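Q: Provide a 3D model corresponding to the input given below.
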Amino acid sequence: MYKYKPTNVVHERAFEGYDGLQLPRSPRTYLDGFASEFSDIDRRTKLYHFGFLATRGVDFYQDLRDNIDEKMADPRYHGYEDAARNAFVGYLEELCGEDDRYNHQSFEALYHLLVTELKVRYYEYEDCDSHEKCYAFK
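A: Predicted structure coming up:
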């Protein structure tokens, strides 16, 4: 008999950090479209990471902001905040569809908009065949 294994399983332990729940990957993985680690995981998985934290009330903005500020201090990364904004525009378009208003908002505004959308759209459920906790988006 074939054992069904869903691909959207929630891995809670991946989010455990020294100071509580946190993103399972480095901030650059989510922000820098030019970094090799950015393409290590797809947008849907990144939305899952954000949704997992957002629905548990974890504010991960400062971790992302600190990474942006650190990179922007180096002249080689002068466009890093724009890259981060573009990444978040992509996440919002993946989740909600295209909208020109995303292009004119700050990174902080995009972060808060994404978190708000994820609190409405992200949910977890038990898969009836595998009995594993899975995630999906409305």
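Q: from here on, contacts and neighbour counts on C-alpha atoms
A: Will do.
Q: I'd guessed residue 122 sits against residue 115; true?
A: No - contact criterion CA atoms under 8 Å: residue 122 and residue 115 do not qualify, at 9.9 Å.
Q: Here is the second sequence; please produce its structure so I can put it next to the first one:
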Amino acid sequence: MKRLACLLLAGTAIVVSDGCTQPGRPYAADVDPQGWRAGAVLTLPNDDTLAMYDLEIFLRCNDRFAEDTLTLRIETITPDSLHVEEFLHVPFPQSHTPAAVARETRIPYRRRVLLRQCGDYRMILTPTRPVRGVEAVGATLQTTP
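A: Okay, here's the model as predicted:
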């Protein structure tokens, strides 16, 4: 009877913990919420050169964030030092949440990305102008089926 109870408890713990996991692998960096202007460096390690990923950019903002759009410069550096730079326009829809609740905006960046090299890919996210109220920025890699 004890063994059956332990097995049921272990099975329940696995099911409950599986529901709490986040999809994908998030990578984030804190930025200065008083005035973010410097690049935030994200390191995305890769050891699977055959997997396809969807890449999403996210920003976590506090109640001092008052922008309706933000343009980010995204620099990507591959493990063999190839350097690519582009801009991403991020819209922020109006939201009416309590001041104590931080806002998080997620925007799709790339779909079906193939990271062809093993090693660390670095992404540097920099606003094109100083912005107040952003606490953290990041990227999430989600394996595509």
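Q: Superposing both, give me the TM-score.
A: Remark: TM-score between the superposed chains equals 0.25 [TM-score structural alignment, normalised by the length of the first structure]; 69 aligned residues with a CA RMSD of 5.4 Å.
Q: hmm, back to that, and for residue 122 and residue 115 of the first structure, which residues touch both?
A: Common contacts of residue 122 of the first structure and residue 115 (CA atoms under 8 Å, 6 or more residues apart in numbering): residue 51.
Q: When the two are compared, which one has more neighbours?
A: For the pair residue 122 of the first structure and residue 115, the greater number of neighbours falls to residue 115 (25 against 20), based on other CA atoms under 10 Å.
Q: which residues touch that one?
A: Residue 115 of the first structure touches 50-51, 54, counting by CA under 8 Å, 6+ apart.
Q: Can you tell me the element residue 50 of the first structure falls in?
A: helix 43-54 (DSSP states H and E).
Q: And the next helix or strand past the helix or strand residue 12 of the second structure falls within?
A: Secondary structure from DSSP H and E places residue 12 of the second structure in helix 2-20. Downstream of helix 2-20 of the second structure, the next assigned helix or strand under DSSP H and E is strand 25-30.
Q: Remind me what that following strand packs against, helices and strands.
A: Counting contacts by 3 or more CA pairs under 8 Å, 6 or more residues apart in numbering; DSSP states H and E, strand 25-30 of the second structure packs against strand 40-46, strand 134-143.
Q: List the buried residues of the shortest one.
A: What that stands for is strand 40-46 of the second structure. Within strand 40-46 of the second structure, the residues scored as buried using 16 or more other CA atoms under 10 Å are 40-44.
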